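Chemist: sequence plus the predicted model coming up.
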Amino acid sequence: MMVNTRRFGLIEINEDQVITFIGPVLGFETLKKYAFVSTGEDRQPFEFLQAIEDENLTFIVTDPFVFFKDYEFQLDKHWTEALDVHHEEDIQVMVIVTVRSPEDITCNLRAPIVINRTKRVAAQVILEQGSYPTKQPLLGEKKGADADVNPVSK
């Protein structure tokens, strides 16, 4: 199928690339169909998640385990059943990356996207356990005007 996108222009997406969100991306409850899009450039470990039903919506996502080695959570039974997960190998975990500036890049570790790539279903899952933030700095601490600064006294 041909899909018009704001970021990539007109692209072809095969039906087997389409992932249906049974637990919607927060704030985008009416959009259910997405696809991972490659630009042909090596942007690892980042990917683009393009909404099929809205040409203007593209998320940057990444594997959180690449950046946060201690990141872990237990997927609730409700989600393992809904996503038809039978083995840990069935799932892939991604998190949404927000780029506000080159110095302010964060990941939402509180609400990962859990994907069963075999079944092509996904859900954004809000983690009730743990204290993961929605704006975890990707590369160290936040810098710039919005950072907490200790005043220097003479």
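Modeler: Looks like it came in fine.
Chemist: please count neighbours and contacts with C-alpha atoms only from this point.
Modeler: Fine.
Chemist: ranges for the helices of this protein?
Modeler: For the chain, the helices defined by DSSP state H occupy 64-67, 77-82.
Chemist: residues in contact with the longest one?
Modeler: Which is helix 77-82. Outside helix 77-82, the residues that touch it by Cα atoms under 8 Å, 6 or more residues apart in numbering are 22, 86.
Chemist: can you list the buried residues in that helix?
Modeler: Across helix 77-82, burial judged by 16 or more other Cα atoms under 10 Å covers 79-80.
Chemist: try the first one
Modeler: Neighbour counts using 16+ other Cα under 10 Å place Pro64 of helix 64-67 among the buried residues.
Chemist: and for Lys135, the neighbour number?
Modeler: 16 (other Cα atoms under 10 Å).
Chemist: shouldn't it be in contact with Thr106?
Modeler: Yes: using Cα atoms under 8 Å, Lys135 is in contact with Thr106, at 5.1 Å.
Chemist: any chance of the helices of the chain in TSV with distance to Val37 as columns?
Modeler: Output for those, formatted as TSV (distance: least, Cα to Cα, whole Å):
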stretch	distance to Val37
helix 64-67	18
helix 77-82	25
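Chemist: quick one: closest of those helices to Gly130.
Modeler: Proximity to Gly130 (Cα to Cα) singles out helix 64-67 among those, at 15.3 Å.
Chemist: included below, for side-by-side comparison, is a second structure:
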Amino acid sequence: MNIQTAYHGNITVNDEELLSFIKGIPGFHDENEFALLPLEGNEWFQVLQSTSTPDLAFITTNPFLFFPEYDFELDGASLDQLGNPTTEDIQVLSILTVKDPFKESTANLQAPIIINTVKKSGKQVILTDTNYRTQHQILAQPAGKKG
């Protein structure tokens, strides 16, 4: 499938790699199909690109790279919607808010993207009753440093 993207221009993506978001993403309920694309020269960040809206693309990352203690449980309804994946079949992503300078960029830990890597289905889960917020600085400044 050929798609127009926000960061890669016009590209061809393999249909088998497309991700289905049955209920869309909060705020984008009509967007049901995305491609997870690499950012060239960077293995830590990816682009979650809508296949139908070229300007709709989210920079994402594996939150455990920056927050090793990140932990949450998925509710039964979310697991059902994702096709009841095993732990090994789940990929967790956080949507980033990229800022200038980059060291000010933040990750949304309150609403992770959960992907069933086997069924190629995805869902953004909004965690409740948690201390996680929508803006956690990914490049935290070491203690005692002034910037």
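Modeler: On my side now, so go ahead. Because the structure is a prediction, the values reported are computed rather than measured.
Chemist: what would you report as the TM-score here?
Modeler: Overlay of the two chains. TM-score (TM-score structural alignment, normalised by the length of the second structure): 0.89; 140 aligned residues with a Cα RMSD of 1.3 Å.
Chemist: can you measure across stretch 24-35 of the second structure, start residue to end residue?
Modeler: Chord length of stretch 24-35 of the second structure, first to last residue, is 13 Å (Cα to Cα, to the nearest Å).
Chemist: need the contact list for the nearest residue to Ala35 of the first structure once chain neighbours are set aside.
Modeler: The spatially closest residue to Ala35 of the first structure, leaving aside those adjacent along the chain, is Val18, at 4.8 Å (Cα to Cα, 6 or more residues apart in numbering). Val18 of the first structure is in contact with 33-36, 120, counting by Cα under 8 Å, 6+ apart.
Chemist: what's the spacing between Val18 of the first structure and Gln50 of the first structure?
Modeler: 10 Å.
Chemist: quick one: the counterpart of His78 of the first structure in the second structure from Ser121 of the second structure, how far?
Modeler: Applying TM-score structural alignment, one finds that His78 of the first structure aligns to Ala77 in the second structure. Plainly put, Ala77 of the second structure is 14 Å away from Ser121 of the second structure if you go by Cα to Cα.
Chemist: mean deviation, the lengthiest strand in the first structure versus the second structure?
Modeler: Longest strand in the first structure by number of residues (criterion: DSSP state E): strand 91-101. After superposition onto the second structure, strand 91-101 of the first structure sits on average 0.7 Å from its aligned residues (mean Cα distance after the TM-score superposition for the first structure).
Chemist: give the full set of residues in contact with the closest residue to Leu36 of the second structure other than its chain neighbours.
Modeler: What sits nearest to Leu36 of the second structure in space, not counting adjacent residues and going by Cα to Cα, 6+ apart, is Leu48, at 4.6 Å. Applying Cα under 8 Å, 6+ apart to Leu48 of the second structure gives the contacts 34-37, 57-60.
Chemist: hmm, 10 Å instead?
Modeler: Residues near Leu48 of the second structure by Cα atoms under 10 Å, 6 or more residues apart in numbering: 5, 19, 33-38, 56-61, 93, 95, 113.
Chemist: what sits against the residue most central in space within the second structure?
Modeler: Note on the second structure: the residue nearest the mean C-alpha position is Leu93, at 3.7 Å, using Cα atoms, centre = their mean. By Cα under 10 Å, 6+ apart, Leu93 of the second structure lies in contact with 45-46, 48, 59-64, 107-109, 111-115, 124.
Chemist: what's the match for the residue nearest to Ala35 of the first structure in the second structure?
Modeler: Checking with TM-score structural alignment, Val18 of the first structure has Leu18 as its match.
Chemist: quick one: that match from Thr61 of the second structure, how far?
Modeler: Applying Cα to Cα to Leu18 of the second structure and Thr61 of the second structure gives a distance of 18 Å.
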